[in-house]
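Asks: could you look at this predicted model? Sequence included:
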Amino acid sequence: MAVDSYIRKRFFPHIWCPGCGHGTVLNALLRAIEALGLSKNEIVMVSGIGCSARISGYVDVHTLHTLHGRALAFATGVKLSRPELTILVPMGDGDALAIGGNHFLHAARRNIDMTAIILNNRIYGMTGGQFSPLSGCGIEATTAPYSTIDHPFDVVELSRAAGASFVARTTTFHVRELEKMLIQAISHRGFSVVEVLSQCPTHFGRRNHEGSAVDMLKKMKQATVPLNSGKLELDCGLIPRGVFVDSDKPEYCELYADLVARKSADDQAERVAADARNEV
């Protein structure tokens, strides 16, 4: 199936600002879906609120555009009711880890089979440039005119500690790497997290003098290295990219189905025993 068959062409051109990295993520996601040969009827994309959440409006699969921070809660309900479906959940850094932080932790803890894609541009874009839990110290934002003093979450370490069974990180500069990681994440049985470092030239770039979108992409290229690179030992300021966790753990829906089957068998056994007692 051609890549453009997965999009809702009537909603284009998109609403993202020129230079925004979210379109690159959408492109890579569509190519990953195509490479996996998934049909549109077996995919459900669930999003919350924010620039990243608009992805669900552009993709011609089953979609839910839900509440801010609650995408994973809605996605959990969909997956439990229809475990055979492939669930994709694109979220921004605030949507996923501020208002949605609690849902994120528990979805990872349960290891429910879905793919969480965190588009990390270190800012709230749609609502006006507020700082997020991933902005980091010394960042200027509309809610931090004298710069932030908050330390950021490390998405990889947070996901690993919470129990996610697949965790990866890349950037919008490394497009082919992003596509491959998304293929791995979607194919993985369990809760998969892909953090994508993305540029927001409109809010983050302007306020923090990062230059154009191209300048921001170049900085991401320079600031990141593959996970197995020896440069990480020489420069602790570099950000590693790659697959950090890829483990085989019991998946929540499968455990739930087993529980229901065991309970049903026990109930049937009790009914048979009761009938036998009544006959006596």
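Replies: Done, it's in. Every value quoted in this text rests on a predicted model; they were computed, and no experiment measured them.

Asks: C-alpha from now on. contacts and neighbour counts both.
Replies: Noted.

Asks: show me the helices in the stretch 101-250 of the chain, by range?
Replies: Here the stretch 101-250 of the chain has its helices, by DSSP state H, counting those that start in this stretch, at 101-110, 155-162, 175-187, 206-207, 213-223, 231-234.

Asks: just send those back as JSON lines, with mean neighbour count and distance to L64 too.
Replies: Converted to JSON lines, the helices of the stretch 101-250 of the chain look like this (neighbours: other C-alpha atoms under 10 Å; distance: least, C-alpha to C-alpha, whole Å):
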{"stretch": "helix 101-110", "mean neighbour count": "20", "distance to L64": "17"}
{"stretch": "helix 155-162", "mean neighbour count": "18", "distance to L64": "24"}
{"stretch": "helix 175-187", "mean neighbour count": "20", "distance to L64": "18"}
{"stretch": "helix 206-207", "mean neighbour count": "15", "distance to L64": "32"}
{"stretch": "helix 213-223", "mean neighbour count": "16", "distance to L64": "30"}
{"stretch": "helix 231-234", "mean neighbour count": "12", "distance to L64": "40"}
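
Asks: and here's the other structure:
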Amino acid sequence: MAVERKFPGIIDKPMSFCPGCGHGVISRIICECLEELGQDQNIIFPIGVGCSSNLGAGLTTDRLHCSHGRAAAVATGMKRVNPDNLVVTYQGDGDAYSIGLAESTNAAYRNENITVITVNNTNFGMTGGQMSWTTMEGQKTTTSQHGRDCSITGAPIRFPEMVAREFDIAYAARGSVSSPANIRKTKKFITEALKAQMNKEGYSIVEVLSPCPVNWGMTPIQAMERLDKEVEPYYPVGVIKARKEAK
């Protein structure tokens, strides 16, 4: 009797994300979306440096670990020479918005036909929990030990809103893993972003809010509560710019 597979076929082995982290859920729903769209054998992942790097170890797909912050630039090259493949970056907020802000912004500015998935856990998760451009006001990190002072550092960046407002991109949304309902919404956002690329509409981005219990100094339950009560009010979940067909 055949055993029904309980997870997407392109996931090869367990990934080594920290307990309570949202990366495992996010990577799974990306793979589910690809499988449901029939694109799981037609995908290339340019993967950022950070916690996101663990994605590559668990997949059977084509992927490339990029220099820190450069995934959007690498994705641009990949898509231009492989226009029939889906190209999806997988990055953290520090990689995409701090170190890679120029590359991320320019890909959106040019409306490159790629899909960007950015996991926002409000810090540089892998390298020690330093402050990133998405760190919340007052949040303590290893480089803001008294809490982020926005009068000195500026306010946390809302990148999807910025590129949706300023550039002619195809799709932008923000999801979260704070509840089953939000996970379902996030999966829908990722599906729509992938469809935008499949339809050659241009640049699409989905930012996904994720807890980081280790660097936040919290239990997984406490971190999820913080995500819901503190992070999501500043980074609202929903569609920011809809695809033409979805309006």
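Replies: Good, I have the coordinates. The structure presented is a predicted model; accordingly, all values stated were derived computationally and were not measured.

Asks: still on that earlier bit, of all the helices of the stretch 101-250 of structure 1, which one is nearest R54 of structure 1?
Replies: helix 175-187 (18.4 Å; C-alpha to C-alpha).

Asks: mind giving me the packing neighbours of the closest one?
Replies: Packing partners of helix 175-187 of structure 1 (3 or more C-alpha pairs under 8 Å, 6 or more residues apart in numbering; DSSP states H and E): helix 22-36, strand 114-120, strand 166-171, strand 191-197.

Asks: can you lay out the helices of the stretch 101-250 of structure 1 as a markdown table showing distance to E195 of structure 1?
Replies: Shown next, in a markdown table, are the helices of the stretch 101-250 of structure 1 (distance: least, C-alpha to C-alpha, whole Å):
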| stretch | distance to E195 of structure 1 |
| --- | --- |
| helix 101-110 | 13 |
| helix 155-162 | 7 |
| helix 175-187 | 10 |
| helix 206-207 | 23 |
| helix 213-223 | 13 |
| helix 231-234 | 19 |
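
Asks: indicate which one of those helices is closest to E254 of structure 1.
Replies: That would be helix 101-110 among those, by C-alpha to C-alpha, at 11.2 Å.

Asks: if we can go back for a sec, right, and the helices of the stretch 101-250 of structure 1 - which one's nearest W16 of structure 1?
Replies: Per C-alpha to C-alpha, nearest to W16 of structure 1 of these: helix 213-223, 12.8 Å.

Asks: what's the closest one in contact with?
Replies: For helix 213-223 of structure 1, contacts defined as C-alpha atoms under 8 Å, 6 or more residues apart in numbering pick out 19-20, 171-174, 197, 199-201, 205, 210, 237-239.

Asks: so which of those is the most crowded?
Replies: Highest neighbour count within the contacts of helix 213-223 of structure 1, by other C-alpha atoms under 10 Å: Q199, with 30 neighbours.

Asks: and it? What does it align with in structure 2?
Replies: Using TM-score structural alignment, the partner of Q199 of structure 1 in structure 2 is P211.

Asks: I'd assumed P19 was in contact with its match.
Replies: No: look at P211 of structure 2 against P19 with C-alpha atoms under 8 Å: they stay out of range, at 10.2 Å.

Asks: quick one: average offset of the one helix or strand Q91 of structure 2 maps to versus structure 1, please.
Replies: Per DSSP states H and E, Q91 of structure 2 falls inside strand 86-92. With mean C-alpha distance after the TM-score superposition for structure 1, strand 86-92 of structure 2 departs from structure 1 by a mean of 0.5 Å once superposed.

Asks: so which elements touch that strand?
Replies: strand 43-47, helix 71-81, strand 115-120, helix 180-198.

Asks: just checking, what packs against the next helix or strand after the shortest one?
Replies: Pointing back at strand 43-47 of structure 2 there. Using DSSP H and E, the helix or strand that follows strand 43-47 of structure 2 in sequence is helix 54-57. In terms of contacts (3+ C-alpha pairs under 8 Å, 6+ apart), helix 54-57 of structure 2 is packed against strand 62-65.
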